[in-house]
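Enquirer: How does the following fold in three dimensions:
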Amino acid sequence: MRIIVIGKEGQVARSLAERARAHGAQAVLVGRPKLDLADPSGIEDALIETGGDVIVNAAAYTAVDQAESVPELAEAINGIGAGVVAGTAAAMNVPLIHISTDYVFDGTADHPYREDDPVAPLGVYGASKLLGEEAVAAEAENYAILRTAWVYSPFGKNFVKTMLRLAGDRDEVGVVADQHGSPTSALDIADGIIAVSRNLLERPDDKNLRGLFHMAGTGFASWAEFATEIFTLSAHLGGPSAKVRPIAAADYPTPAKRPANSRLDCTRLKETHGVVLPHWRSSLEPCVKRLIEETRKEFLRGDVR
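Expert: Okay, here's the model as predicted:
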């Protein structure tokens, strides 16, 4: 199975590149300058030239706060570009897996969000991702939209790496305690995407496998609980640690408002695709261990001062 992965530097794209071989698959990453979602004119040619059995759109404008000041760019990449990708996948007659987000919800529900719960984005990023979902559904039939949340990995910028960096500089870190979600390993997402890809390819007439799904790590936590577990694991592994000081989201204002409830109900994915991601705590430990080991190697090479 040859997977065209849109995106080169993102957490999911890099995780797919790492995990594909273990599943007997090949992940071919394509991104800027060859393929730029902000420039729809070159998307079709780039995808056709690359060629593959399935397309995974793992690229997006993900700078949540910056998106508030550049809504046109966010909408171009996350909305219009996603639609062009979907139309191209349909023309190529290959399945499309599109990665979306918990930010399509306003976070006011008192339960983990299901796929059929009302959407109400709080900011530009969420609205642009919702636009992308709608564009995919309009342009293609053979697709699976996978909403995920609170993604972390050994790659790129993410909460785990930020917490470990802060713990190296201070003894106490204030972390939001009144927002709850589903911490999700990008490596687990990659495994899930590959499983869904195989299902779409092997069962082309099964409409239940198509549509909208939630795919996030098992279990829930607040950001403060997530940080506490990161520091506990890091201390056990001889890495940096700090005390967590729980704070309210109102004490840490940001340009974009975040959902207070980002918990996702992933029952539909389990029942249709047979995919269940591991508990976030079990996936967090190897990630923290890997990051600590990589930092030590960089220090020995003289890359960290």
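Enquirer: Going by C-alpha atoms from here, please, whenever you check contacts or count neighbours.
Expert: OK.
Enquirer: correct me, but residue 38 touches residue 72?
Expert: No. With contact defined as CA atoms under 8 Å, residue 38 and residue 72 do not form a contacting pair (9.8 Å).
Enquirer: Between those two, which is the more surrounded one?
Expert: Between residue 38 and residue 72, residue 38 has the larger neighbour count (other CA atoms under 10 Å), namely 22 against 15.
Enquirer: List of residues touching stretch 190-208?
Expert: Applying CA atoms under 8 Å, 6 or more residues apart in numbering, the contact partners of stretch 190-208 are 12, 15-16, 19-20, 23, 53-54, 95, 97, 142, 209-210, 215, 272-273, 275-277.
Enquirer: Sequence B follows; please return its structure for comparison with A:
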Amino acid sequence: MKIAHILVTGGEGQLGRALSCAAWPDGMQVHAVSRSECDVCRLENVSRLLGERPWTAVINAAAFTDVEKAEDAPAQAFQVNALGAAVLAQATRAAAVPLIHVSTDFVFGGSGPHDETARTQPVNVYGASKRAGELAVLAAASDAVVVRTAWLFDAEGRNFVTRILDRAGDEQLDIVSDEVGSPTGAADLAQGLLRLVAVRLQTGGFSEASVLHFANEGSASRHELAQAVFDAWAGDAGTATPRLRAVSAAAFAAKARRPSDSRLSCEVFARVAGYRPRHWREAVQEVVDQIKAARAGRVERPDQ
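Expert: Here you go, the predicted model:
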């Protein structure tokens, strides 16, 4: 059987891990590489890796995702999110390998839900750097598609869900209620990208759409998402969890502004890939259950 090899950059991040753990069909094999194995900002590094085997597709999950740090280090954010994307697009075009470039809802600043043709207007450095990366990919690689996602979470990374659960023992938490988005499980996004690659293999092209949106069904405010996380954490046992006080984003002295409404419309992806993901609440429950199991399984090292 001929194997379809899929290269994933950013293999140590949330999405990279999820793609490595996804149930790829027989005949499809994923190769997730870390930054040390493939620095997307170095053309010779990327070109060498692309020359190692006949790749079926490349999924670019490498990104600078620290929204607050990006305000202090814009050059670093643009180097990875814009220059890195441009280098990867140039190299995949030269190697005639299709590219899936993962982007973000933070390219938007107005009211949602946003479809793929909505006007982009980033409100922070991170969003601007990701938008620059999108433009570089679309300009340099004809056989490429940009997939925007939002509010990504898993059981291992530093994300909203894991950070909230780190505060499970607090008496009260202030949570922003005037920012709305589309929570997305990393495992669900991985499954969606898997389906997109399968479509590419079947049809010989991704689709006529060069930009797609993917998120779990439904939307939520940060406050609603936090409440769902603690509801899942408490479960039937009724474990004590913090009181959640709804506050405005202005109550926090954040360096980076966040979009007030970054909800994504994902109908085009569902039509192109033939895949509609579950509701975000189901993904949250699964991730919280994984975190519970991991914490319950920890064995404290006895004092020596």
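Enquirer: I figured residue 67 of the second structure hits residue 129, correct?
Expert: No. Look at residue 67 of the second structure against residue 129 with CA under 8 Å: they stay out of range, at 10.6 Å.
Enquirer: more crowded one of those two?
Expert: residue 129 (26 against 20).
Enquirer: Now do the contacts for that one.
Expert: 77-78, 81-82.
Enquirer: ok, and these in the first structure?
Expert: Comparing those with the first structure on both residues aligned by TM-score structural alignment, their matches' CA atoms under 8 Å, the contacts found in both are 77-78, 81-82.
Enquirer: Specify which member of the residues you listed is nearest to residue 124 of the second structure.
Expert: Closest approach to residue 124 of the second structure among those (CA to CA): residue 77, at 11.1 Å.
Enquirer: wait, doesn't the closest one sit right on residue 64?
Expert: Yes. Assessed by CA under 8 Å, residue 77 of the second structure is found in contact with residue 64 at 5.5 Å.
Enquirer: what is in contact with those two at once?
Expert: 70, 126.
Enquirer: between these two, which one's more packed in?
Expert: Shown here are residue 77 of the second structure and residue 64; by other CA under 10 Å, residue 77 has more neighbours (26 against 19).
Enquirer: what's the matching residue for residue 28 of the second structure over in the first structure?
Expert: In the first structure, residue 28 of the second structure lines up with residue 25, judged by TM-score structural alignment.
Enquirer: For its match, which non-adjacent residue is closest in space?
Expert: residue 1 (4.9 Å; CA to CA, 6 or more residues apart in numbering).
Enquirer: now do residue 27 of the first structure
Expert: residue 3 (4.8 Å).
Enquirer: What count of nearby residues applies to that neighbour?
Expert: 23.
Enquirer: With residue 45 of the first structure instead?
Expert: Using other CA under 10 Å: residue 45 of the first structure sits among 13 other residues.
Enquirer: aligned partner of it in the second structure?
Expert: By TM-score structural alignment, residue 45 of the first structure lines up with residue 48.
Enquirer: rewinding a little: just the buried ones out of the contacts of stretch 190-208 of the first structure, please.
Expert: 12, 15-16, 19-20, 53-54, 95, 97, 142, 209-210, 215, 273, 275-277 (16 or more other CA atoms under 10 Å).
Enquirer: In helices, which of these fall?
Expert: 12, 15-16, 19, 273 (DSSP state H).
Enquirer: Just to be sure, residue 235 of the first structure is in a helix?
Expert: Yes. Checked against DSSP: H, G, I helix; E, B strand; the rest coil, residue 235 of the first structure lies within a helix.
Enquirer: and the gap between the closest residue in space to it that isn't next to it in sequence and residue 150 of the first structure?
Expert: Closest residue to residue 235 of the first structure apart from its sequence neighbours, by CA to CA, 6+ apart: residue 241 at 5.5 Å. Distance from residue 241 of the first structure to residue 150 of the first structure, counting by CA to CA, to the nearest Å: 21 Å.
Enquirer: Also residue 258 of the first structure?
Expert: 12 Å.
Enquirer: got it, and residue 102 of the first structure?
Expert: Taking CA to CA, one finds residue 102 of the first structure at 9 Å from residue 150 of the first structure.
Enquirer: Between those two, which has more neighbouring residues?
Expert: residue 102 (27 against 20).
Enquirer: The more buried one touches residue 262, doesn't it?
Expert: Yes. The pair residue 102 of the first structure / residue 262 is scored as a contact, 5.8 Å apart, by CA under 8 Å.
Enquirer: so what sits against both of these two?
Expert: With CA under 8 Å, 6+ apart, residue 102 of the first structure and residue 262 have common neighbours residue 149.
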